[in-house]
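In: here is my input, please return the structure:
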Amino acid sequence: MPKDGMATCTNKTFEGSNCSFVCRNNHIIKGKPTITCLKDGNWSDPAPSCVCPRCKVGDNCEDSISWQIIAGTLDNMQATGSIVVNYGGKSFSCRIEMHSLLPKLQWTGICVDSETGTEQDCKDGHTSKSGSAQAAAAELIRRLVAQKRYPEPCDADQMPTVC
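Out: I've put the predicted structure just below:
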């Protein structure tokens, strides 16, 4: 029986019995959803498992690990204040600071993990609020993934590479 799933068999586990599997709690099936008990006592295929869909984690697959979701959240930041980002069952806050370097305004993004207090800032003079916050968030996530505190984003290739 897969974790987060259930099976229904036509004739218990006797020869010729077909067992059909379904998943619960937002999980999806990985493997064949129906297997048959063969004459020799083996099953026609391995029992399937129940897994979270791509970009989801958590007991009920309720937590996103998508960079695109984070980027969208950070795009909505206001010029002042901070925003809390939920990622993979964890959370961090980001804020931005404005610097006037003529002829342009430049921004520094600062993100802090809520659990560990790990802070990441990007002071390289971004010209957009969301760009500075996204750069800091991406670098913070990379650091915490390396420390095995955060799961790897499912779309890590979309993250900014320069802080």
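In: for the rest of this, base every contact and every neighbour count on C-alpha atoms.
Out: Will do.
In: run through the residues that contact the residue nearest the centre of the chain.
Out: Per Cα atoms, centre = their mean, the C-alpha nearest to the average position across the chain is that of residue 65, at 1.3 Å. Residues in contact with residue 65, defined by Cα atoms under 8 Å, 6 or more residues apart in numbering, are 55, 56, 57, 87, 88, 151, 152, 153, 154.
In: could you also give me the structure for this second sequence? I'd like to compare it with the first:
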Amino acid sequence: MFDVETSCSYKCNNDYKQVSPTVTTCGQRGRWSRRLGECKKVCPAETISPDVKQTVCTNENFSGSECTYECRDLKIGKIKRTCSETGEWIGQDFLTCKCDQCYGGNECQYVLKWFDIRAQVRKMDDNNSPTEVRYGDRLISCEADRDFIFNYDCTCKDSKVVDRYYCNNYLTRNQACTHALAHLLRNLVAQGIYEEPCDLGQSYSAC
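Out: Modelled structure (predicted):
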């Protein structure tokens, strides 16, 4: 029995969390001002990598809560994990927010290989018209010319970048533009403008 105006408080055991007021008082009519407090099982905070973010949790980290995770920078899927009644997270394994080797783009939809863009340059026509090269979602234009002693030079430029990349004194248009393209690729990768191709080491290091 408790005297009128007696107040009682409670505290949840370890691994449980309060979900209602913690203090109740015995009133004049012998009734408690609030029902006995409720504790719910909780799951520990999950450790996630910096490239993963939590988007939705239905009920914080209480048991029964379902949380959704996705990659911060890539659109390559979502996972769901649930806080179980035993206080453990269950469900799908966490995402690996990286594209497979030689792929890039926000959905890993592009093949990023030096050999692929080199092959595009090697299909250049014999005329002096510019050749367009695709690297991921970027468009590169390469244009060759001959000097007075009949050596070839070539300039390559990304459509969204001011700088031009130039190589000269080659016997063929193909050689000149392949080197100019490698020159552009290495510089824009170093500046963080381009994702690095998986075979960058196979490209020419300089003009």
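In: tell me, how many residues neighbour residue 57 of structure 1?
Out: By the measure other Cα atoms under 10 Å, the count of residues near residue 57 of structure 1 is 19.
In: map it onto structure 2.
Out: By TM-score structural alignment, residue 57 of structure 1 lines up with residue 104 in structure 2.
In: then residue 154 of structure 1?
Out: In structure 2, the residue paired with residue 154 of structure 1 is residue 198, using TM-score structural alignment.
In: A helix includes that match, no?
Out: No. Counting by DSSP: H, G, I helix; E, B strand; the rest coil, residue 198 of structure 2 is located in no helix; its state is coil.
In: check contacts around it.
Out: Contacts of residue 198 of structure 2 (Cα under 8 Å, 6+ apart): 101, 102, 112, 113, 114.
In: ok, so what distance separates the closest residue to the fourth one other than its chain neighbours from residue 115 of structure 2?
Out: Spelled out, it's residue 113 of structure 2. Of all residues not flanking residue 113 of structure 2 in the chain, residue 197 sits nearest, at 4.9 Å (Cα to Cα, 6 or more residues apart in numbering). Counting by Cα to Cα, to the nearest Å, the gap from residue 197 of structure 2 to residue 115 of structure 2 is 9 Å.
In: please apply the same query to residue 170 of structure 2.
Out: Distance, residue 170 of structure 2 to residue 115 of structure 2, by Cα to Cα: 20 Å.
In: roughly how far apart are residue 72 of structure 1 and residue 66 of structure 1?
Out: Using Cα to Cα, we find residue 72 of structure 1 at a distance of 10 Å from residue 66 of structure 1.
In: and those two? which has more neighbours close in?
Out: residue 66 (20 against 12).
In: so how far is the longest helix along structure 2 off the chain centroid?
Out: Longest helix in structure 2, counting residues (DSSP state H): helix 173-190. Relative to the centre of its chain, helix 173-190 of structure 2 is centred 27 Å away, using Cα atoms, centre = their mean, to the nearest Å.
In: from the contact counts, what lies against it?
Out: helix 114-121, strand 138-146, strand 152-158, strand 165-170 (3 or more Cα pairs under 8 Å, 6 or more residues apart in numbering; DSSP states H and E).
In: point out the most buried one among these.
Out: strand 152-158 (a mean of 24; mean count of other Cα atoms under 10 Å).
In: which bit of structure 1 covers that strand?
Out: The alignment of strand 152-158 of structure 2 onto structure 1 (TM-score structural alignment) covers residues 107-113.
In: now that stretch on structure 2. Mean distance?
Out: Taking mean Cα distance after the TM-score superposition for structure 1, the mean distance separating stretch 107-113 of structure 1 from the aligned residues in structure 2 is 1.1 Å.
In: check what contacts that stretch and list those residues.
Out: 91-99, 118-129, 132-137, 140.
In: likewise stretch 160-175 of structure 2?
Out: Contacts of stretch 160-175 of structure 2 (Cα under 8 Å, 6+ apart): 121-122, 124, 126, 144-145, 150-158, 176-177, 179-181, 183-184, 207.
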